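Novice: Pasting a predicted model and its sequence here:
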Amino acid sequence: MKKKVVMVCMLMTSICSLYAQNVTLAPEMGISAVQRYGWGQEWRPSAKIGVSVDFNLTNHFGIESGLFYTFRGYSISNGGTYSNGKFTWTENVSQTRHFLQIPVLAQFRWTLNKNTKMFFGVGPYVAFCLKNRFDSNPYYMNGAYPGKYEQYYDGFMYGEDAMGNSNLFLYEEARNFDWGVSSNIGIETNHWYAKLQYDLSLGKEGKNDVIGANYHTLTLSVGYKFGL
């Protein structure tokens, strides 16, 4: 799946660069709200900066791509009560992941007046993790504070809850590749534009994850277009 998504994105970008009537570059920056489905308890703030590239095939249709930096993650407070037979604790964890993201969106445009256009885009994206930060802050409810010879996993204590569910999944090494779908809607006037974008992460974050809705990201951004 990883190779197929990357190849499709590269192929679409290559074809559009050959047939584009004109190409525009646009430095872009925005603020985001991110939620990790199933794990995160609430929306978290984020940011998104980069350069957007539009391959304009006609006056009303083109392909939007570019390169963007963004970060996302989740936090879990009281995310389960675990025990290893000697100690019982409540798990509190937080993870933040930093990505380079490349979208390939079909973009549709409508002229509102001489200087103003409305646009809508939809398509896939691929992303590559640059850095991953994970923090654990367990709250011990009984038993002495664990010594250096107690049972650990990658530097963190682990155990099972009353139902036999392990907390090991919290400490699995996250995958560096992500993919998903994006859509946006916005307005452009005198080369300036503002848009609202939604990204849905579908890639597996951990080795035991399944392909499905993982992260939901809403971004409000602004940019300025330069013709090439």
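Specialist: Received, thanks.
Novice: CA atoms for contacts and neighbours, from now on please.
Specialist: OK.
Novice: For the protein, which segments count as helices?
Specialist: 2-19 (DSSP state H).
Novice: which one's the longest strand in the protein?
Specialist: In the chain, assigned by DSSP state E, the strand with the most residues is strand 116-136.
Novice: any idea of the angle that strand forms with helix 2-19?
Specialist: Counting by axes from the mean of the first three to the mean of the last three Cα atoms, to 10 degrees, strand 116-136 lies at 150 degrees to helix 2-19.
Novice: which of the residues in strand 116-136 are buried?
Specialist: 117-129, 132, 134, 136 (16 or more other Cα atoms under 10 Å).
Novice: likewise stretch 219-226?
Specialist: 219, 220, 221, 222, 223, 224, 225.
Novice: Now for the fourth one: which residues touch it?
Specialist: Contacts here follow Cα atoms under 8 Å, 6 or more residues apart in numbering; on that basis residue 222 touches 28, 29, 30, 192, 193, 194, 195.
Novice: Tabulate these in TSV, adding columns for neighbour count and distance to residue 64.
Specialist: As requested, these are exported to TSV (neighbours: other Cα atoms under 10 Å; distance: Cα to Cα, whole Å):
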residue	neighbour count	distance to residue 64
28	20	13
29	20	16
30	20	17
192	14	16
193	20	14
194	19	15
195	18	13
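Novice: would CSV of those with distance to residue 110 be doable?
Specialist: Shown next, in CSV, are the contacts of residue 222 (distance: Cα to Cα, whole Å):
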residue, distance to residue 110
28, 21
29, 23
30, 23
192, 16
193, 14
194, 15
195, 14
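Novice: Second structure follows, compare the two:
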Amino acid sequence: MAIGISVASMAQVRVGVKGGWNIANVTTSNSGGLDDSRALNSFHIGAVADVPLSPVLSLQPGVFYTGKGSKLERGEPGDAAYFKTTTNPQYIEIPVNFVGKIPVGQDTRVFLGVGPYAAFGVAGKNKYDANLAGVHTSGESNIKWDDDTPFNDGDPNQGYDKYKRFDYGGNFLAGVEFGNFLVSAQYGLGMGKIFSGTDNSSNDKSKNRVWSFSVGYLFGGSK
């Protein structure tokens, strides 16, 4: 009986693809506030599974390649005095969301979800572009990652010119399923500071915040 129930449950699991647009930012104040002008456009793409736990609740784990970061800009392009820097760290992110679904029509469901995520930094660039007294300069460099992981106590490679490789936080999402298609919006609330050497827990500066707008497709029979 247990094997039969397990097989029946697994037969309803759907696996699919999901991707879209990120609006990323990094907190700038002790209270966790943001400067909206520093938001940076990026993207995410990956795979997601939908595991039914009940007729109205699913577990949705996934794995994504996602870009985060922020920008700082002063002046306008072409001005005699203009400066812009962007930082765009990119992560492999694993969310595990619990999603409640409300039927609103034939094969259509509105859903709300919440869950944690863990992320591992793998790439990214810092870029700058500036005009000063008629002289234009620009350049880029690869982001440097420290050896920070959840499994070590010390980090001999930390430094203020490096990013912490491990990030974690929570997700809040909402959207609509149309059969096997889905459209969703998600807010990622980072809880770990992104810069190496900044472990002071008395403020919320330098933590990732990301709005993600996604479209996806789940293969298999609709639920």
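Specialist: Looks like it arrived, so ask away. This one's a predicted model, so the numbers in the text were calculated from it and none came from an experiment.
Novice: coming back round to it: what is the most widely separated pair among the contacts of residue 222 of the first structure?
Specialist: Farthest-apart pair in the contacts of residue 222 of the first structure is 30 and 192; separation 13.7 Å (Cα to Cα).
Novice: count of residues packed around the aligned residue in the second structure for residue 44 of the first structure?
Specialist: Under the alignment by TM-score structural alignment, residue 44 of the first structure pairs with residue 40 in the second structure. Close neighbours of residue 40 of the second structure, defined as other Cα atoms under 10 Å, add up to 21.
Novice: was I right about residue 40 of the second structure contacting residue 71?
Specialist: Yes: applying Cα atoms under 8 Å, one finds residue 40 of the second structure in contact with residue 71, separated by 5.9 Å.
Novice: list residues touching both of the two?
Specialist: With Cα under 8 Å, 6+ apart as the test, residue 40 of the second structure and residue 71 both reach 25, 86.
Novice: Spit out the contact partners of the aligned residue in the second structure for residue 57 of the first structure.
Specialist: Counting by TM-score structural alignment, residue 57 of the first structure corresponds to residue 53 in the second structure. Contact analysis of residue 53 of the second structure by Cα under 8 Å, 6+ apart lists residue 59.
Novice: Against residue 197 of the second structure, how distant is residue 53 of the second structure?
Specialist: 41 Å (Cα to Cα, to the nearest Å).
Novice: Residue 82 of the second structure too?
Specialist: Taking Cα to Cα, one finds residue 82 of the second structure at 30 Å from residue 197 of the second structure.
Novice: what's the burial count for residue 48 of the second structure?
Specialist: Neighbour count of residue 48 of the second structure, defined by other Cα under 10 Å: 23.
Novice: show me what contacts the residue nearest to it when sequence neighbours are not counted?
Specialist: Residue nearest to residue 48 of the second structure in three dimensions, not counting chain neighbours: residue 62, with 4.1 Å by Cα to Cα, 6 or more residues apart in numbering. Taking Cα under 8 Å, 6+ apart, we find residue 62 of the second structure in contact with 46, 47, 48, 49, 94, 95, 96.
Novice: do residue 50 of the second structure as well
Specialist: Counting by Cα under 8 Å, 6+ apart, residue 50 of the second structure makes contact with 13, 14, 15, 58, 59, 60, 61, 218.
Novice: Now check the first structure for the residue matching the third one.
Specialist: The one in question is residue 15 of the second structure. Taking TM-score structural alignment, residue 15 of the second structure has residue 25 as its aligned residue in the first structure.
Novice: my read: that match touches residue 50, true?
Specialist: No: the criterion here is Cα under 8 Å, and residue 25 of the first structure misses it with residue 50 at 10.4 Å.
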